[in-house]
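Colleague: Next one to model:
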Amino acid sequence: MTLALRCLAVVVFLLLTPSSSAAATDPVGRWPLRPTPVVERTFDPPDSPYGAGHRGVDLLGRPGQPVLSALPGTVRFAGALAGRGVVVVGHADGTRTTYEPVAASVSVGEVVTAGARLGTLEAAPSHCLPRACLHWGWIDGETYLDPLRLVGAGPVRLLPLWRDLPVSSGRPIAPIPASWRPAENGYALLLRVAGLT
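Modeller: Next up, the predicted model:
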């Protein structure tokens, strides 16, 4: 097995390992625009609470298009905020989804189902001017999450190239340098199963 394949095995393991407890329990949601929209700008979390970044995703739409709740929940806010129409829906797991700019058709305290109409997409102010787009966010406490995870379009998770053990080319496998070997048991197990240690 080449060094490139060994590195790929480690990368695959890292990608398959959830980075937080939320990653293992993401709820299954719906796109807030129909048909499935084009993602104009992806999630780019800030490095610090006040740092630069993009705390959600921008989905291309058209003015007047219905905006739908991604998950069931209770409307926590529906109104103008900093000159934009905003709707915030709180969910049973403690997270919130946000939608802007939206002309709300729901009221605070209203219970909504996944796919329920929250309002209509406004033309401006929009992150995508002169086009209209929905800024869709997902927040857990004070932590911004990638809302594309709710619809299975978040970070790519690769699957292993083999089911049980890798196929050997018959060539000897050079050991992985000790400085590359992570200390965690999961990594060691992966490397042992892959025949790399």
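Colleague: C-alpha from now on. contacts and neighbour counts both.
Modeller: Noted.
Colleague: residues touching F13, list them.
Modeller: Contact partners of F13, counting by Cα atoms under 8 Å, 6 or more residues apart in numbering, are Y187, L190.
Colleague: Sticking with it, tell me its helix or strand.
Modeller: In this structure, F13 sits in helix 3-16 according to DSSP states H and E.
Colleague: where does the next helix or strand after that helix sit relative to the chain's centre, distance-wise?
Modeller: The element immediately downstream of helix 3-16 (helix or strand, assigned by DSSP H and E) is helix 21-24. Remark: helix 21-24 is offset 11 Å from the chain centroid, using Cα atoms, centre = their mean, to the nearest Å.
Colleague: here's the other one to compare against:
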Amino acid sequence: MCVRSIRERTLMRTLIALVTALCLVIGAAAPADAAARGVLPVPGRVVGAFAPPDVRWGSGHRGVDLAASAGVAVVAPVDGVVTFAQDLAGRPVLVLAHGDTRSTYEPVVASVDVGTRVSRGQVMGVLEAGHSCAAPVCLHWGLRRGETYLNPLSLLGGEVILLSDADAAAIRGG
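Modeller: Below is the predicted model of the structure:
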């Protein structure tokens, strides 16, 4: 079993956060097939990066948190079918199936019924306060293929490039 030091884990999470931020910045450049590219489910910045666990049962952050305002519309990032839209463990959750993947959104009060086909950019519900994150209100957005958690920002398309700390600070404006 591989045990990472606190410093190594912090460095890895910082790197993941930088890559996540870069995915959003690179999203401004149109890919060759813009129709296949997804959109953000809410207008907001990433305040919690994707940090999958080292082992399937381990701790980690199995999605991204996007800062937003309570009551903001949550839209489908890609075309899909709503497969779940109700409270789960006291929180409103919506699940969208698209191909061999499915994405999750919480806390979202659905405005569409289970079985509804939605198109990219179509409103699926509204964001509610209640998810614990680094912003007053945020959307937790997850993505899975089978039992494997994926970075939901991958639905946006684009290319990932690793930045130096100085370049990342320049992008953040700091």
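Colleague: How alike are these chains, TM-score-wise?
Modeller: After superposition, the two chains reach a TM-score of 0.69 (TM-score structural alignment, normalised by the length of structure 2), with 128 aligned residues with a Cα RMSD of 1.8 Å.
Colleague: before we move on, the earlier item: what's the matching range in structure 2 for the helix holding F13 of structure 1?
Modeller: Residues of structure 2 offer no counterpart to helix 3-16 of structure 1, counting by TM-score structural alignment.
Colleague: Strands of structure 1, residue ranges please.
Modeller: 39-41, 57-61, 66-68, 73-81, 84-90, 95-100, 102-104, 111-112, 117-121, 132-140, 143-145 (DSSP state E).
Colleague: Out of the ones you listed, which gets nearest to P27 of structure 1?
Modeller: strand 95-100 (10.3 Å; Cα to Cα).
Colleague: by contact count, what packs against that closest one?
Modeller: strand 84-90, strand 132-140 (3 or more Cα pairs under 8 Å, 6 or more residues apart in numbering; DSSP states H and E).
Colleague: and the ones you listed as TSV, adding mean neighbour count and distance to A52 of structure 1?
Modeller: Shown next, in TSV, are these (neighbours: other Cα atoms under 10 Å; distance: least, Cα to Cα, whole Å):
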stretch	mean neighbour count	distance to A52 of structure 1
strand 84-90	23	20
strand 132-140	24	16
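Colleague: would TSV of the ones you listed with distance to A123 of structure 1 be doable?
Modeller: Supplementary listing: those in TSV, determined by distance: least, Cα to Cα, whole Å:
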stretch	distance to A123 of structure 1
strand 84-90	10
strand 132-140	5
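Colleague: Which of those strands sits closest to C7 of structure 1?
Modeller: strand 132-140 (32.8 Å).
Colleague: once aligned to structure 2, how far is the closest one on average?
Modeller: With mean Cα distance after the TM-score superposition for structure 1, strand 132-140 of structure 1 departs from structure 2 by a mean of 0.5 Å once superposed.
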